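Predicted model, plus sequence, below.
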Amino acid sequence: MKDSDDSRSNCELLPKPVAIYRTNDVKLSTMSSEQPMEDNAKSLRPFAIMWGGQAVSLFGSRLVRFTIVWYLTLQTGSATVLAIATIMALLPQVLIAPFAGSYVDRWNRRRTMIAADMIIALSILFLVAMFHFGTIEVWHIYLAMLIGSAAGAFHWPAMLASTSLMVPKKHLLRVGGLNHTLQGAAGIIAPPLGALVLILLPMSTILMLDVVTAIIAIGALAAIHVPQPERTSLLVEKSVLGDMMDGFRFLRKTRGILLIVVMAMFLNLVGGPASALIPILVTNHFHG
């Protein structure tokens, strides 16, 4: 019995190899969990750069759009002018959007976004020159809005399609929420900031803010690699009209998405003209 007690006490005094192995396992598992986090950060870095540039550009565009609408309101006081400006901003989206996605799938998406940002910047730069030399006319603003809207019809699908290739599938819902948050934040921050700069700065300087933010977005895109999807034989053989018809067939089969699209179209059709005339309501009725 004494020998057994001594052996037991000696065993208790010895270091426990099991605990050492468990400690090593914890260290190994910690190292292995840190590595995927670093890999995820590296894989998301190009998207973060692209998203940051586009976020800056979005705020600039929203601010300038607000100031242009209020410039037209204060200079003309015409509901017709505002209605035409709204049509110039929406018509290219309605006419081009059904085909834009098919073309974006065939083109280089990074170059498409850069070209769209450059066209938007040049259209605003045209207005800057008109304001600077004092030769601005209402139709100049219509033309710039028409060109910018047409370029934007290709830019947005290219960015959405690129996001699905640059972001891991498990993060797509988060990125979608982040995009909606950005849209909402721009809609909240841009109007009061636009009202402030409209009082403090001339229109040519305000418009240059949009040009600068567009250049930032172009620089961000130029600094990264945007992956391209594989060009399958089916994509090469199918026409743009065929792609569009496939989209309509998908909507018809997917009743939930079709219902959402119809509701969005109805809300835009009803709410769009009313929101465009809010500046006239503010100035004429509330004397703002």
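Thanks, I have the structure now.

okay, CA-based contacts and neighbour counts for the rest of this
Will do.

Remind me which helix or strand I206 belongs to.
helix 203-222 (DSSP states H and E).

Included below, for side-by-side comparison, is a second structure:
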Amino acid sequence: MRTFLIIWLGQLVSTFGSRMTSFAIQIWAWELTGQATALALVGFFSTLPSILVMFFAGMIIDRWNRKWLLIIGDAVAALSTLTILCLFLTHQLQLWQIYLLGAIAGIFVEIQTLAHSASISLLVPKSQYGRASSLNASIHYGAIIIAPALAGALYAKIGLAGIAMIDLIAFGIALVTVLPVQIPQLALSQNDHETAATIWHRLVFGFRYIVARPGLRAIVVVPVLVSSRFRRRCLCPADSGAHRK
């Protein structure tokens, strides 16, 4: 559990920083345009690429070093935040840049998140699976609930630039926690290496496997519906304000 908790702490801080920046960017987009459409598109462009890459993420995670996937995910997200900060400070930040950077970062963050989740069974004993899974879930849901509140409270005082700086510090903490630890890699059989190129067949098999099992369908569908409902509720105040105006 010690190695897992070290990684978990770094990912917790990093995820909170990313969520705070994402919420601050949405506030900035609302202040810039006064339109709920711009607000929604920020989330759309950062989410859609991550959904598409999920079809291939499992094969990537099984064949690449998971420690380096975590590091690369943090590095790309940090570079995206740094670029936004530089553009904002030079008064050159535009919405299309937010959309593009969000899409790029979303791909790597999704792979990073799945690599972290998939490493649980390799880092902790079976007796600790429940505890580790609960802690892992707390990163996602805790950040969704708490990070926007923190960003909203700080935005009026330090603005987008200040929150982006906090995010960069959070990325540094995550990097420091990941670098010294070792994450075991899943051993692949010879057959796995021989069939690695048949991506389409693996995707079809995965879909059929999930569709044929109601329990797995529920595990996949329910979190998506809950997350979508929560995001829509978060956007409702802005939509209501637009109608009142």
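It's in. All of these numbers come straight from a predicted model, not from anything done at the bench.

Just give the TM-score of the two.
Once superposed, chain against chain, the TM-score is 0.90 (TM-score structural alignment, normalised by the length of structure 2); 243 aligned residues with a C-alpha RMSD of 2.1 Å.

ok so, going back, what stretch of structure 2 does the helix holding I206 of structure 1 fall on?
Helix 203-222 of structure 1 corresponds to residues 160-179 of structure 2 when matched by TM-score structural alignment.

Stretch 68-75 of structure 1 too?
The aligned range for stretch 68-75 of structure 1 is 25-32, by TM-score structural alignment.

Just give me the mean distance for that stretch relative to structure 1.
With mean C-alpha distance after the TM-score superposition for structure 1, stretch 25-32 of structure 2 departs from structure 1 by a mean of 1.2 Å once superposed.

who does the helix holding I206 of structure 1 touch, helix- and strand-wise?
helix 17-76, helix 109-132 (3 or more C-alpha pairs under 8 Å, 6 or more residues apart in numbering; DSSP states H and E).

Tell me which of these is the most buried.
Neighbour counts (mean count of other C-alpha atoms under 10 Å) averaged over each of these peak at helix 109-132, with a mean of 20.

Following element in sequence after it, please.
Once helix 109-132 of structure 1 ends, the next helix or strand along the chain (criterion: DSSP H and E) is helix 138-166.

buried sites along the host helix or strand of L82 of structure 1?
Element membership for L82 of structure 1 (DSSP H and E) is helix 79-106. Using 16 or more other C-alpha atoms under 10 Å as the test for burial, helix 79-106 of structure 1 gives 79, 81-83, 85-90, 92-93, 96-105.

Distance of K253 of structure 1 relative to G272 of structure 1?
As judged by C-alpha to C-alpha, to the nearest Å, K253 of structure 1 and G272 of structure 1 stand 28 Å apart.

These two: which is more packed in?
The residue with more neighbours, out of K253 of structure 1 and G272 and counting by other C-alpha atoms under 10 Å, is G272; that gives 15 against 10.

Next, the residues that contact the helix holding I206 of structure 1 from outside, please.
49-50, 52-54, 56-57, 60-61, 64, 110, 113-114, 117-118, 120-122, 124-125, 127-129, 131-132, 197-198 (C-alpha atoms under 8 Å, 6 or more residues apart in numbering).

same check, this time on stretch 97-110 of structure 2
Stretch 97-110 of structure 2 is contacted by residues 41-42, 45-50, 53-54, 72-74, 76-77, 80, 84 when judged by C-alpha under 8 Å, 6+ apart.

How about stretch 20-32 of structure 2?
36, 38-39, 42, 81, 95, 147-148, 150-152, 155, 159-160, 163-164, 167.

residue range for stretch 47-60 of structure 2 in structure 1?
Per TM-score structural alignment, the counterpart of stretch 47-60 of structure 2 in structure 1 is residues 90-103.

mean per-residue distance, that stretch to structure 2?
Its matched residues in structure 2 lie on average 1.0 Å from stretch 90-103 of structure 1 after superposition (mean C-alpha distance after the TM-score superposition for structure 1).
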